[in-house]
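Colleague: got a predicted model here, sequence first, then my questions.
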Amino acid sequence: MKLLTFNKNGTQTLGVKVEAGVIDVAAALEASPDEQIETDIMNVIEGGSEAIERLRHFIEGLEIREDYVLNEEEIKWEPAVTRPKKIICVGLNYKKHADETKSPYPKIPILFNKFENALTGHLSEIVVPRTTERLDHEVELGIVIGKTAKHVSEEEALDYVFGYCTTNDLSARDIQKRASQWMTGKTNDGFAPVGPYIVTKDEIENPNDLQITTTVNGEVRQNSNTADMIFNCEELISYISKYMTLTPGDLIMTGTPEGVILGRPMEERVYLQPGDKMTVEVERLGALTNTFVEDVF
């Protein structure tokens, strides 16, 4: 299933993407009450396989009716993952990205974090902070954890996944490089767009073989495949679970491929500006579009 969150009268609520449009689950429940069906994505994730199967059965049994089937163009998107306890990011995890930045391949995953303030959704505006002149894009495959994971093996790691999503690790390169820790260049407001959907893991046979792209104002900037990752999804989940307990709803952003602005020759680096329109996409997970605006706060 393709699950999403949208804003309904100021509240984040669950939607399910179907061929006819987006099912507003809360509105559908008014027509067909079922106390076992959740209307919040985090509750669905925490409910595990049973919650998913109940929701799937409920959606399959619905008639297509205008009072609860919405047009995607009419909804206000929220982050696909709304309240993760942890947002764990992976640096330099693609061979060609390491090559373009003239960095050695890491021996172990490079981890850093973002916070909830960085989350934003599909079609939202993102402020270019006045503190940076070098804002860069980083399309990434996102892994949403579905079960509590501690010291899991690589062989069992994907059993702990709820689903996958398209993400963007926006990075203020000049701020990032000022200190040995990357946090201030990575976790500004809106620097972690996530969406438009979470696609449940049963629909993705191999997350380590998905096309991954970025376009800015229609120009293709990144075009690669998750097969180029240095540490694949199983390795990342297993490694991270050795150092912290992963819980349902946690988001792992698995790194970006080559094609970032930082990887271009100095004279060709044109960083993201107010007015730019950017789309990042991971195969089968959906295209995530955002526009940039000036910092006028």
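Modeller: Thanks, I have the structure now. Numbering: from 1, shown residues only.
Colleague: okay, CA-based contacts and neighbour counts for the rest of this
Modeller: Fine.
Colleague: hey, where'd the helices end up in the stretch 1-150 of the chain?
Modeller: Taking DSSP state H, counting those that start in this stretch as the test, the helices found in the stretch 1-150 of the chain are 25-31, 41-60, 95-100.
Colleague: give me the buried positions along the second one.
Modeller: For helix 41-60, a neighbour-count test (16 or more other CA atoms under 10 Å) marks 41-42, 44-48, 51-52, 54-55, 58-59 as buried.
Colleague: here's the one I want to compare it with:
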Amino acid sequence: MKFITYVKEDRESIGVLKDNYIIDFSYIFKNIGEENPPETMMEFIKYSNKNKLNQIEEFLNRDNLEEFSVDRVKVSAPIPYPERNVFCLGKNYAEHAREVKITRITGTDIPENPIYFTKIASPAIGQEDSIKFSTKVTQQVDYESELAVIIGKDGSNIKEENAEDYIFGYTIINDVSARDLQGKHTQWFKGKSLDTFCPMGPVIVHKNEIPFPVELNIGSKVNGELRQNSNTKKLIFDIPYIISDLSKGITLKAGDIIATGTPSGVGMGFDPVKVLKDGDVVECFIEKIGSLKNEIKEI
């Protein structure tokens, strides 16, 4: 199943996206007899278990469901306000680690251990929303297409072989980055966390739709020009390792988001560099999940 958060008639709702049509969760829950239905994606993730998801899927196999076209709504980030910062991985594809040329930001070595940082998403922006920045703050805005893992239940000290049990699903994050701020502050938090710098979506795909281990084509385009083109099987630290390692001493919680890193082809990897400018359209895409498109606006 593909889960979506959307705005229709000024009301934010959640639903299932099926063949470009939305079946609203309030309609689903009413028909399966759920007395206290979740109203947000975060609530739905915490509510979900195998039996409840099977019940929902069984209902969706009925004929003549009440549905409407996704084109009639505004698609939001699946989790517009995460309860905690997004967990992020730096330099988690070898070719991306090698392409980084500005040593004030990071070296070009292949990491021996995961590089973790966090990113504010308050809110995360959604499909067709604008990535906004002022040139008085940054002049080196870059894109990073990333597979994001959504945690489905609380857990700590998770074994790698049990990692999939703790996954709810997957989405796309564009880890928008102000490279000059990364260099200026010699760490990544502020340069990754400016307002609107966390596009997410367009949907969360439940883990049952994506075989494990996760090997998906991933990439990005700017104004239609292919920039990134790789596969998640090239992750240096794979998803089971990341979940296990992060959970050592840190309790992962339902609804947590882990952005697993970006492949080569970012703007700062080109010579000369290709920073984003007003009017550019960035499209991040991942096989089986979809495409996340945002326009750049200088303010």
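Modeller: It's in. None of these values were measured; they are calculated from a predicted model.
Colleague: need the TM-score from the superposition.
Modeller: Here the superposed chains carry a TM-score of 0.92, computed using TM-score structural alignment, normalised by the length of structure 1; 290 aligned residues with a CA RMSD of 1.9 Å.
Colleague: picking up where we left off before, now distance to residue 139 of structure 1 too, for the helices of the stretch 1-150 of structure 1, in TSV please.
Modeller: Formatted as TSV, the helices of the stretch 1-150 of structure 1 follow (distance: least, CA to CA, whole Å):
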stretch	distance to residue 139 of structure 1
helix 25-31	29
helix 41-60	23
helix 95-100	12
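Colleague: quick one, which of these is nearest to residue 164 of structure 1?
Modeller: With CA to CA, the closest approach to residue 164 of structure 1 among the helices of the stretch 1-150 of structure 1 belongs to helix 41-60: 12.0 Å.
Colleague: residues in contact with that closest one?
Modeller: The contact list for helix 41-60 of structure 1 (CA atoms under 8 Å, 6 or more residues apart in numbering) reads 1, 3-5, 13-14, 36-38, 80-83, 146-147, 162, 248-249.
Colleague: in the stretch 1-150 of structure 1, which spans are strands?
Modeller: Assigned strands in the stretch 1-150 of structure 1, in chain order: 2-8, 11-18, 21-24, 69-70, 76-77, 87-91, 110-114, 119-120, 125-128, 135-136, 139-145 (criterion: DSSP state E, counting those that start in this stretch).
Colleague: tabulate those (TSV), appending mean neighbour count.
Modeller: Listed next are these as TSV, based on neighbours: other CA atoms under 10 Å:
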stretch	mean neighbour count
strand 2-8	22
strand 11-18	20
strand 21-24	22
strand 69-70	19
strand 76-77	20
strand 87-91	20
strand 110-114	16
strand 119-120	26
strand 125-128	21
strand 135-136	22
strand 139-145	28
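Colleague: put together CSV for the ones you listed, with distance to residue 185 of structure 1 on each row.
Modeller: Output for these, formatted as CSV (distance: least, CA to CA, whole Å):
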stretch, distance to residue 185 of structure 1
strand 2-8, 27
strand 11-18, 28
strand 21-24, 35
strand 69-70, 37
strand 76-77, 25
strand 87-91, 13
strand 110-114, 10
strand 119-120, 15
strand 125-128, 12
strand 135-136, 9
strand 139-145, 16
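Colleague: do you know which of the ones you listed lies nearest residue 267 of structure 1?
Modeller: strand 135-136 (15.3 Å).
Colleague: relative to structure 2, which residues correspond to that closest one?
Modeller: Aligning strand 135-136 of structure 1 against structure 2 (TM-score structural alignment) gives residues 141-142.
Colleague: how near is the equivalent of residue 203 of structure 1 over in structure 2 to residue 1 of structure 2?
Modeller: Superposed on structure 2 with TM-score structural alignment, residue 203 of structure 1 falls opposite residue 209. Per CA to CA, to the nearest Å, residue 209 of structure 2 is found 7 Å from residue 1 of structure 2.
Colleague: who's more crowded, these two?
Modeller: residue 1 (18 against 13; other CA atoms under 10 Å).
Colleague: which residues touch the nearest residue to the more buried one once chain neighbours are set aside?
Modeller: Closest residue to residue 1 of structure 2 apart from its sequence neighbours, by CA to CA, 6 or more residues apart in numbering: residue 206 at 5.5 Å. Residues near residue 206 of structure 2 by CA under 8 Å, 6+ apart: 1, 2, 3, 168, 169, 170.
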